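>>> this is a predicted model, with the sequence first.
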Amino acid sequence: MGNQTITQRLFAIDKTKIKATFITATVGYAGIVIGLGMIGLMAVTIGVEPLDGNMNNLIPQMVSTYLHPVFIALFFILVIGSLSSTADSDLSALSTIMMADVYGKNIAKKRPC
């Protein structure tokens, strides 16, 4: 397992759907990484200078300059999906920490409910 949140997600799905879940997650993750990487590679290849010299402006600048509005909408879905995944992982890890450390060690005093 790569990290704690991957393990938690595995326990949350049906055992018969683990393979399909891994395939879907791999394709989704690869799409985000490869998609953003290709936009950055295109910027380097054509020699685009980021607005105001800030590298954080490069991807939005490339998307707004070179992509059709339909693909800009798909880009926003890609960004919102990656942000949602990050927030979900952080909240999942926080809930585990709260239950294991705060509740388990301090409130329950190692007595299961």
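Here it is on my side, so go on.
>>> C-alpha only now, for contacts and for neighbours.
Noted.
>>> and residue 36, how far from residue 92?
25 Å (C-alpha to C-alpha, to the nearest Å).
>>> and if you look at residue 81?
In terms of C-alpha to C-alpha, residue 81 sits 16 Å off from residue 92.
>>> second structure for comparison follows:
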Amino acid sequence: MYRRSRRYQQRIESLARGRVAKERARLEGHHPDYPPELPELRRVIEITDYDTGIPVTHRVELYRSNRIDCYNVWIDGGLWQNRICWSRVLEGVRKALPRRWRDR
């Protein structure tokens, strides 16, 4: 085994004391019992389309699912998807409402 210099040994001991102090602070810190319960209705997207001359409003409601990063999605009062992630919701909105080019 290699010998440790005095400075190296002091550095190792200092780092060990720091680790112990950090662990003690972590254990003595304030920790909430549980995260707060998520609401049933988590997000609402309202889309108003003026392209047809008559405003048409669509309501996308994202409800809590059994996963924290997913939603049960209802569009205009009807179930669209169960347990779908946020990026897939935005993809669906993007595909459902394509660009409309004006006639020149």
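Now that the structure is in, tell me what you want to look at. None of these values were measured; they are calculated from a predicted model.
>>> what would you report as the TM-score here?
Laid over one another, the chains give 0.27 as their TM-score (TM-score structural alignment, normalised by the length of structure 2), with 34 aligned residues with a C-alpha RMSD of 2.6 Å.
>>> ok, back up a step: comparing residue 81 and residue 92 of structure 1, which residue is more hemmed in?
The residue with more neighbours, out of residue 81 of structure 1 and residue 92, is residue 92; 17 against 14, by other C-alpha atoms under 10 Å.
>>> show me the contacts for the more buried one.
Applying C-alpha atoms under 8 Å, 6 or more residues apart in numbering, we find residue 92 of structure 1 in contact with 5, 8.
>>> ranges for the helices of structure 1?
Under the criterion DSSP state H, structure 1 carries helices at the ranges 4-12, 18-46, 58-66, 69-97.
>>> right, I mislabeled it, should have said structure 2
Taking DSSP H, the helices of structure 2 run over residues 6-28, 86-96.
>>> same for the shortest one, what does it pack against?
Right, the one you point to is helix 86-96 of structure 2. The helices and strands touching helix 86-96 of structure 2, judged by 3 or more C-alpha pairs under 8 Å, 6 or more residues apart in numbering; DSSP states H and E, are strand 70-75.
>>> for the strand it packs on, name the packing helices and strands.
Identification of packing neighbours for strand 70-75 of structure 2 by 3+ C-alpha pairs under 8 Å, 6+ apart yields strand 56-64, strand 78-85, helix 86-96.
>>> what's the angle from the longest one to strand 70-75?
Using axes from the mean of the first three to the mean of the last three C-alpha atoms, to 10 degrees, the inter-axis angle of helix 86-96 of structure 2 relative to strand 70-75 is 30 degrees.
>>> quick one: buried residues of helix 86-96 of structure 2?
By neighbour count, with 16 or more other C-alpha atoms under 10 Å as the criterion, the buried positions of helix 86-96 of structure 2 are residue 89.
>>> how many residues are close by the nearest residue to residue 48 of structure 2 once chain neighbours are set aside?
Residue nearest to residue 48 of structure 2 in three dimensions, not counting chain neighbours: residue 57, with 4.2 Å by C-alpha to C-alpha, 6 or more residues apart in numbering. The local packing of residue 57 of structure 2 (other C-alpha under 10 Å) involves 12 other residues.
>>> surely residue 57 of structure 2 touches residue 49?
Yes. The pair residue 57 of structure 2 and residue 49 passes the contact test of C-alpha atoms under 8 Å, sitting 6.3 Å apart.
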